[in-house]
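J.: after the sequence you'll find the predicted model.
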Amino acid sequence: MGEEQDTQAVEGEPAGTGAESLRAQRIERAVQLRDAGHDPYPPRIERTHSNAEVIGMLAGVESGAEPDLDPVAVVGRVVAQRGMGRASFLDVLDGSGRLQALLRRNVVGDDAYERLKLLDLGDFVAVQGTPMRTRTGEPTVGATSWQLITKALRAPPEKFHGLTDVETRQRQRYLDLMANEEVRDTFRARSRIVAAIRRRLDERGYLEVETSVLQEEAGGAAARPFETHFEALGEDRVLRISLELHLKRLLVGGYERVYEIGRIFRNEGFSQRHNPEFTMLELYEAYGDYGTMATLVEEVVSGVAQEVLGTTTVSFGGNEIDFRPPWRRLGYVEALREYGGLDLEEFGDTEALREELRRRGLDAPSEAGRGKLMDIAASDLVEPHLVQPTFLLDYPIELSPLAKRKAGAEGLVERFEAFVGGFEFANAYSELNDPVDQRDRFETQRALRLAGDDEVELADEDFLLALEHGMPPAGGLGLGIDRLVMLLTGQTSIREVILFPQHRSLSRQDDE
């Protein structure tokens, strides 16, 4: 082994003469190891400490010291090699961090030292020895023995430039995680965020449940479902587009506080904030309302930020966001007037509103009803201004067929959406529990569908049957986990917080 070995791969290591030649060399080294009686993929290994634990053992130990500490056995991926005649260094990376190993010929023996010639960057090794510090102060394991425990047949991403092509990073996330510490940090943060949410809900007496992914009806949201076929039953099914209707059935059954964190599937497009497969938190609290839900969102999100990040202030999209409660409350109709200069009272007629939006250059389809037109206006005129945490309150009834009417406000319902950084990440209702009104709302939605509006919610007869058995008044909340992680980690693309986001297949790309 010569000087420090650099990786020779390029991003994603595309097929070609160079990549295949390197792969062939690595396969040959694995053969040589086997021929010498060393399994390059042994069935079990010994590990006594993580790298971080070894570094902790050396706290207070002076540079150049080899203290009398207990022997350790560490494991990890080789990310750097440096040969210096009769001594060599390996940098070994495990899940807790990087640690140096010093291998001296006179300690490990000639055979073990010569075997280093068959080692490549990206291989996994086990090293046994004693913790020490080098003269430069580097925490190190002074090896007494070592073994190769996984021979990597392909080189890791190029050392100094990392992995930068966005599509390659997302398609081959394992390379992205291997090359970019900040990416590993993002997904560690995601895990901690979800755990912190669960802990807070459990402490408040919510029961975590799991409901069906395969459903007979696509209910609870206005979205196009993915369709499949249940061979054993000979019936079609859809993948769920919402968690809502099954969770509300549980309120009918007698549970008072329930939640689910689960995957949702919507057969729609991609964007910086949309992925067809995403993770949603939905919860329902009997005897609550949308005000109850607003307080819960403030407390949970600010508390999670403080726990995971150590602060309630984050940077997102060039803005400093402060999650400390209380968040601003702003009426939907008032927001259109404040940010868009659009007074809905001046456009009481649906056609007049449509013409006004078109005059402003907005897309206002002929089949869109009044509620949809208001949504188009709010999306363009209001939402980009909602940078600090804001609850947008009291939505048009056409957009919210599962929410209770707001007393004294014709055509509006008790619903809010929570906005941060100019986009929505949570949605809550005072849940409609009048089965007759609910059926009428679904019929209105059906009429909108027949008029050409695809973004409507259709009736679920089994849910309506459940509702007729009586559901208590309740507040309900849906919160996008992926979007919350974006906000708390400063990622402006949803694909950067989903480990394996969807992409067009490579074979389709080749065909096109």
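T.: Cool, the structure landed.
J.: going forward, measure contacts and count neighbours with C-alpha atoms only.
T.: Will do.
J.: so which residues of the stretch 401-512 of the chain form helices?
T.: All helices of the stretch 401-512 of the chain, identified by DSSP state H, counting those that start in this stretch, fall at 435-450, 461-468, 481-489, 506-511.
J.: tell me which of those helices sits most buried.
T.: Of those, the one with the most neighbours on average (mean count of other CA atoms under 10 Å) is helix 481-489, at a mean of 23.
J.: before we move on, the earlier item: Glu53: which of the helices of the stretch 401-512 of the chain is closest?
T.: When those are compared by CA to CA, helix 481-489 sits nearest Glu53, at 26.9 Å.
J.: which residues does that closest one contact?
T.: Residues from elsewhere that reach helix 481-489 (CA atoms under 8 Å, 6 or more residues apart in numbering): 186, 189-190, 193-194, 273, 278-281, 305, 309, 314, 316, 420-421, 425, 491-494, 496-498.
J.: mind doing that once more with 6 Å?
T.: Outside of helix 481-489, the residues within contact range by CA atoms under 6 Å, 6 or more residues apart in numbering are Arg190, Thr279, Met280, Phe425.
J.: for His229, state which of those residues is nearest.
T.: When these are compared for distance to His229 (CA to CA), Thr279 wins out at 23.2 Å.
J.: shouldn't the closest one be in contact with Phe265?
T.: No - the pair Thr279 / Phe265 is not scored as a contact, 8.9 Å apart, by CA atoms under 6 Å.
J.: so between those two, which is more surrounded?
T.: Neighbours of Thr279 and Phe265, each counted by other CA atoms under 10 Å, are more numerous for Phe265; the result is 20 against 17.
J.: please tell me how far the residue nearest to the more buried one when sequence neighbours are not counted sits from His229.
T.: Computed as CA to CA, 6 or more residues apart in numbering, the closest residue to Phe265 that is not its neighbour in sequence is Glu277, at 4.7 Å. Going from Glu277 to His229 by CA to CA, to the nearest Å gives 19 Å.
J.: try it against this one:
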Amino acid sequence: MEDSALNEFDIRLNKATDLRKMKINPYANRFERTHTSKQALSQGEKSKLREVADIVKSPEKTPMKLCGRLMTLREHGKLTFGHIQDFYGKIQICFMEDFIGKEKYKLLKKIDMADFIGVTGELFKTRHGEITLLIYEFTMLSKALRALPEKWHGIKDQETKYRQRYLDTVMNRESLERFLFRSDLIKILREFYWAEGFIEIETPVLESVSSGAAAKPFITHHNALDIDVYLRIAAGELWQKTALVGGFEKTFEVARCFRNEGMDPSHLQEFTMIEHYAAYWDYEDNMNFTERMFEYFLKKLLGTTKIKVKDRDGNEIDVDFKTPWPRKKFVELIKQDCGIDILKHDNAKDLLKEIKKKKIFIEGAGALGYGNLADHLYKQVSRPKLIQPTFVIQHPLSTKPLSRKNDDDPRLCDTFQLLVNTWEIINAYGEIVDPVDQRERFEAQVRAKAAGDEEAMMMNEEYLTAMEHGMPCISGWGMGIDRLVTLLTGQDNLKDSVLFPLMRPL
């Protein structure tokens, strides 16, 4: 710590020691409040409040009890004003020496900003019209040994916000509101699923076979079984479809997922996804469901389908989620944007040759299988242009190892992605339910992995066995919650929407 901070730390620690000597516990067990700050302010607006002189003359027999963190403290001789902050907001408080007595008033010297206190008193209005609690009694609830950042400067350093989020949410109500928004969003999504007849299930985080997406997994060791296992890379895709084999028809899961890949403003190694799967749907049904879902939660959360977001350059732009959204074919988008018809180049070697011919650079392209190479090409030339909500549909078969072949063109599959402001928000399939087809796709992925594609999938015999027992037609999708919150709240980085993002230790 810097000298000034160290000195303040010692001063506060000494005050805690002084309180103990006075038989006052600086870390109380509990405090029973009667009102939150919001409730107190609301009551103050609705009620006829007494003058201070009347309160002093005849104190209320059933006073109001509030508690929270002391954010300001201003002494004016025998009067001291301050603000306490709780989860719901702030309220002004007033200590009057002539009312609470000289000895109690002296105790204020042992209180600092950032301390948690409990206060008992009655509301009045100051000459400036501010609703204020005149203190009868006050209680130390928790002594803070470190000061908060200065009110008017707050926390400017972004890394500090990520490492010490508690300071960010204490000092910046907007940050706290962002995480309340996230909580409300997940709650409303659950309510929508329940209303649509979906059942929430839980699937394993540790898997003996990594599955559900083309991604590099984290590996750990299970000591009791003496086997290496993988942290899930998706929200239980194969497990949810296995549940549909077992008689479920509509399932969803809100899940923490892990991918041992690169980090940038739109990718984190640990993130939250929602996935759902519905028997007897095709991908068109799922697109219609998605449009209904977005209109529902946007109107419930924001009251509108129009929002402002930041583009890649940090400029505010308007995005309108009003449905229906355009549907654009994956192959045609790439052809339109760079002139390459990926269906005419149906292996990695030929496609890479054409990419180089067009002078398009893709990092690590030589190690990618055909499917991942096509996907990286799309991300390079087409995705940056997709700003308004757009369904990108019908990806090449080899790019989606778990997706159903398209009936009209078996080189393509029944898929869609929802793109907003260049970010992929949803990835969706008409699922493969043919076990022979699925085995062939897995085998192709195994070959790609053997050739050096770390993101290719593994063979999963247990899942194939479940499929062989009969699987209904299915459509499902996955949606990144972190991305969605970042988008809807106008942030620049996924870390701004994760309460405690992982950081490299200092």
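T.: Structure's in. What do you need? Just so it is clear, the model here is predicted, and its values are computed rather than measured.
J.: the residue nearest to Phe265 of the first structure: neighbour count?
T.: By other CA under 10 Å, the residues close to Glu277 of the first structure number 17.
J.: cool, the one 5 residues further on as well?
T.: Each residue near Glu282 of the first structure was counted by other CA under 10 Å, and the total is 23.
J.: stretch 148-166 of the second structure aligns to what range in the first structure?
T.: Using TM-score structural alignment, stretch 148-166 of the second structure lines up with residues 156-174 of the first structure.
J.: how long is that stretch from one end to the other?
T.: Terminal-residue distance, stretch 156-174 of the first structure (CA to CA): 10 Å.
J.: ditto for stretch 216-225 of the second structure
T.: The first residue of stretch 216-225 of the second structure is 23 Å away from its last residue (CA to CA).
J.: okay, buried residues for it please.
T.: Buried positions in stretch 216-225 of the second structure, judged by neighbour count with 16 or more other CA atoms under 10 Å: Lys216, Pro217, Phe218, Ile219.
J.: the third one -> the first structure?
T.: It refers to Phe218 of the second structure. For Phe218 of the second structure, the aligned residue in the first structure is Phe226 (criterion: TM-score structural alignment).
J.: tell me the contacts of that match?
T.: Per CA under 6 Å, 6+ apart, neighbours of Phe226 of the first structure: Val238, Leu239, Asn267.
J.: and the second one? What does it align with in the second structure?
T.: Superposed on the second structure with TM-score structural alignment, Leu239 of the first structure falls opposite Leu231.
J.: now that match: closest residue in space, sequence neighbours ignored.
T.: Sequence neighbours aside, Leu206 is the residue nearest to Leu231 of the second structure in space, at 4.9 Å (criterion: CA to CA, 6+ apart).
J.: the one you found: neighbour count?
T.: Counted with other CA under 10 Å, residues neighbouring Leu206 of the second structure total 18.
J.: could you tell me how far it is located from Asp228 of the second structure?
T.: Look at Leu206 of the second structure and Asp228 of the second structure: by CA to CA, they are 10 Å apart.
J.: for the first structure, longest helix please?
T.: Among the segments of the first structure that qualify as a helix by DSSP state H, the longest is helix 181-203.
J.: that one vs the second structure, mean deviation?
T.: Taken over the aligned residues, the distance from helix 181-203 of the first structure to the second structure averages 0.6 Å (mean CA distance after the TM-score superposition for the first structure).
J.: what comes up buried for that helix?
T.: Residues of helix 181-203 of the first structure classed as buried: 183, 186-187, 189-190, 192-194, 196-198, 200-201 (neighbour count, 16+ other CA under 10 Å).
J.: the residue of the first structure most remote from its centre sits in which helix or strand?
T.: The outermost residue of the first structure relative to its centre, with distances by CA atoms, centre = their mean, is Asn106 at 49.3 Å. Following DSSP states H and E, one finds Asn106 of the first structure within helix 105-108.
J.: measure the residue nearest to Leu377 of the second structure when sequence neighbours are not counted to Asp341 of the second structure for me?
T.: Closest residue to Leu377 of the second structure apart from its sequence neighbours, by CA to CA, 6+ apart: Ile362 at 7.3 Å. According to CA to CA, Ile362 of the second structure stands 17 Å off from Asp341 of the second structure.
J.: now Lys353 of the second structure
T.: 13 Å.
J.: more neighbours, the two?
T.: More neighbours surround Asp341 than the other of Lys353 of the second structure and Asp341, with 16 against 12 (other CA under 10 Å).
J.: touching, that one and Lys335? I think so.
T.: Yes - contact between Asp341 of the second structure and Lys335 holds when scored by CA under 6 Å: they sit 5.2 Å apart.
J.: now check the first structure for the residue matching Thr272 of the second structure.
T.: Using TM-score structural alignment, Thr272 of the second structure lines up with Thr279 in the first structure.
J.: and the host helix or strand of that match, how far from the chain's centre?
T.: For Thr279 of the first structure, the host element (DSSP H and E) is strand 277-286. Distance of strand 277-286 of the first structure from the chain centroid (CA atoms, centre = their mean, to the nearest Å) equals 15 Å.
J.: same check on stretch 210-218 of the first structure?
T.: On the basis of CA atoms, centre = their mean, stretch 210-218 of the first structure sits 22 Å off its chain's mean C-alpha point.
J.: and stretch 216-236 of the first structure, by the same measure?
T.: A distance of 25 Å separates the centroid of the chain from that of stretch 216-236 of the first structure, by CA atoms, centre = their mean.
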